[in-house]
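I would like the atomic coordinates for the input below:
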Amino acid sequence: MTVHFIGAGPGAADLLTLRAVEHLRASPVCVYAGTYIDEAILAHCPPDARKIDTANLDLDQITAELVAADSRGEDVARLCSGDPSLYSALAEQSARLDARGVQWDVTPGVPAYAAAAATLGVELTVPEVTQSVVLTRAQARSTAMPDGEALANFAATGSTLVLHLAITRTRVLAEELTVHYGAECPAAVVFHASKPDQLVLTGTLADIADKVEAAALKQAAVILVGPAVGRTPGAESHLYDACRERA
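A predicted model of the protein is given here:
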């Protein structure tokens, strides 16, 4: 059997990949985080699938469920919100499976930041405005950030910033980023990107915290900051330049 770590996307059930749906339909066990994954996504599972919500389970308990399914010869769909390459705890879960000799693979998903950008209708890399996107998070009650990954270091580059797991610290972060981007720098927050209750807040570093607090957002939102977020005009890409040299 195989544990399939599957990117469940940002929330909408029709934003899963074809491969993800195939694994869901073929797996008699589905392990998922109920905080982020709803019944519309779980509807892809077989009617008699065993569904295990990890919301109240620790890593040892989750691993035990995966190993138990392996011992029964059952495939497992291990759903991760967004894409497994970002903040999914893939590293520690896969290490434990390796130690137990359990096979696993990864199916990518649509990351929340991509869904947020699509909702805003923006390109995060605008020629001669910014060509880099930094995906990072804030530190509160979570694990420590590595040395050198201070938010100020990223902000100093002028790149488009996407902040995960940071919505409860919006005001502090906005104040810190204002030093580097200026108070009028465009900022946006997308809550539950692609889901029916999606909420979009747009503004600047000067007022985005006020809007987040008025909406009482506490989780499941990404913050985007940078000139590209406000559709700041840039140069036209050479990719489609009529005068560029053809290969």
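
use CA for all of it now, contacts and neighbours both
Fine.

what sits against Thr170?
By CA atoms under 8 Å, 6 or more residues apart in numbering, the residues touching Thr170 are 208-209, 212.

and those residues, which of them are buried?
Taking 16 or more other CA atoms under 10 Å as the criterion, what is buried in the contacts of Thr170 is 208-209, 212.

now, the residues you listed that are in helices?
If you go by DSSP state H, the buried ones among the contacts of Thr170 have 208-209, 212 in helices.

which one of the residues you listed is nearest Ala95?
Ala95 lies nearest to Val212 out of those, by CA to CA, at 37.2 Å.

can you tell me how far the closest one sits from Leu173?
Counting by CA to CA, to the nearest Å, the gap from Val212 to Leu173 is 12 Å.

repeat that for Asp60.
Taking CA to CA, one finds Asp60 at 34 Å from Leu173.

higher neighbour count, the two?
In this view Asp60 and Leu173 are compared by other CA atoms under 10 Å, and Leu173 has more residues nearby, 19 against 11.

that one falls within a strand, correct?
No: counting by DSSP: H, G, I helix; E, B strand; the rest coil, Leu173 falls outside a strand, being helix.

quick one: contacts for it?
Applying CA under 8 Å, 6+ apart, no residues contact Leu173.

cool, Leu66 as well?
Contacts of Leu66 (CA under 8 Å, 6+ apart): 3, 76.

please identify the helix or strand for the closest residue in space to Val200 that isn't next to it in sequence.
Residue nearest to Val200 in three dimensions, not counting chain neighbours: Val190, with 4.7 Å by CA to CA, 6 or more residues apart in numbering. Following DSSP states H and E, one finds Val190 within strand 186-191.

for the comparison step, fold the sequence that follows:
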Amino acid sequence: MTAAAPQRTEAELADEVAALHQELAALADDRMRAVNEKHGDDHAVNLTTLRAIAKRLKTQPDLARALWSTPAEDSAPKLLALLISRPKQYGEAELDAMLREAPTPKVHEWLVSYMVKKSPHREALREAWFADADPVVASAGWALTSDRIAKAPVGEVPEGIDLDALLAEIEAEMQDAPERLQWAMNQCLAEIGIHDASRRERAIAIGEELEVLKDYPTPPNCTSPFAPAWIEEMVRRAEGRTAQRSR
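Got it, this is the predicted structure:
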């Protein structure tokens, strides 16, 4: 049986955080930062490199908390902290506070994806955030709602989620919603259309009426975020996979 690693002192953690800050600073690329700043982010370290550092460090909840809470020049230490965290060790209030202080869209996205979705508090947070007055916080509630819709068994409506009410809210509010909330609502619209055949026609009609992200620049061989196109493409792929399996 392997003995548990001795708990580090605050001074030892501070030294490790300082060393990681130096390592991240040495890896920073100003050109990458400039590109990321166009999307509201500020990190200058390649995310693949960041993941490699996290793989080296492995899961270290105490170091993760120290990295998260220590002021830094950009958000790279917080991104690294999320990669080496243990989500189930974080309470509901702690995750809520972390979301509200997430400094950039990428930190917000990773916090929801890597921490909250794996947390036993995810449903309570989804419900609380969905109704939050802060549109950035509310966008996390919508993202978690989309995740539940996408993961529901085929033909089933996720318990506690009213898809018709969601469609009505999207139809009424998405067009004028702040950008990050609009993106989250648009994803929810697409997920409903992709995963619920009985509501697909309505979801596509709402997307066509609102035209949100209709003209969004989309590289070749990538799926447009315009909900009707997104829905139709994902349904086409699913039908293709089904046809292949039936041969």
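
need the TM-score between these chains.
Overlay of the two chains. TM-score (TM-score structural alignment, normalised by the length of the first structure): 0.33; 145 aligned residues with a CA RMSD of 6.2 Å.

follow-up on the earlier one: output the contacts of Thr170 of the first structure in TSV, with distance to Leu199 of the first structure appended to each entry.
Output for the contacts of Thr170 of the first structure, formatted as TSV (distance: CA to CA, whole Å):
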residue	distance to Leu199 of the first structure
Ile208	13
Ala209	15
Val212	10
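
so which of these comes closest to Trp104 of the first structure?
Comparing those against Trp104 of the first structure with CA to CA picks out Val212 as the nearest, at 38.9 Å.

distance check, that closest one against Val172 of the first structure.
12 Å.

ok, Val106 of the first structure next?
Separation of Val106 of the first structure from Val172 of the first structure (CA to CA): 35 Å.

what about these two, which has more around it?
The neighbour comparison of Val106 of the first structure against Val172 (other CA under 10 Å) goes to Val106, with 16 against 11.

spatially nearest residue to the more buried one (excluding sequence neighbours)?
Phe5 (4.7 Å).

that neighbour belongs to a strand, doesn't it?
Yes: assigned with three-state DSSP, Phe5 of the first structure falls within a strand.

next helix or strand past the strand or helix carrying Glu169 of the second structure?
Glu169 of the second structure is part of helix 163-173, with elements assigned from DSSP H and E. Note on helix 163-173 of the second structure: by DSSP H and E, the next helix or strand toward the C-terminus is helix 179-195.

gap between the two ends of stretch 76-95 of the first structure?
End-to-end distance (CA to CA), stretch 76-95 of the first structure: 16 Å.

just stretch 126-140 of the second structure next, same as before
7 Å.

same check, this time on stretch 80-98 of the second structure
OK, stretch 80-98 of the second structure end separation, CA to CA: 14 Å.

next: stretch 188-207 of the second structure.
Using CA to CA, one end of stretch 188-207 of the second structure lies 11 Å from the other.

go on, stretch 55-62 of the second structure?
End to end - CA to CA - stretch 55-62 of the second structure spans 16 Å.

contacting residues for Val200 of the first structure?
Listed by CA under 8 Å, 6+ apart, the contact set of Val200 of the first structure reads 188-191.

gap between it and Asp60 of the first structure?
As for Val200 of the first structure, its distance to Asp60 of the first structure is 37 Å (criterion: CA to CA).

pretty sure the residue nearest to Val200 of the first structure sits against Ala116.
Yes: shown here, Val190 of the first structure and Ala116 form a contact pair, counting by CA atoms under 8 Å, at 5.8 Å.

shared neighbours of the two, anything?
Val222.

how many other residues sit next to Leu18 of the first structure?
11.

what's the answer for His195 of the second structure, then?
The local packing of His195 of the second structure (other CA under 10 Å) involves 22 other residues.

these two touch, right, it and Ile149?
Yes: because the distance of 7.3 Å satisfies CA under 8 Å, His195 of the second structure is recorded as touching Ile149.

Leu24 of the second structure contacts Leu80, correct?
No: with contact defined as CA under 8 Å, Leu24 of the second structure does not count as touching Leu80 (9.7 Å).

thinking again about what came up before, just flag the most distant two among the contacts of Val200 of the first structure.
Most distant of those, by CA to CA, are Ala188 and Phe191, 10.0 Å apart.
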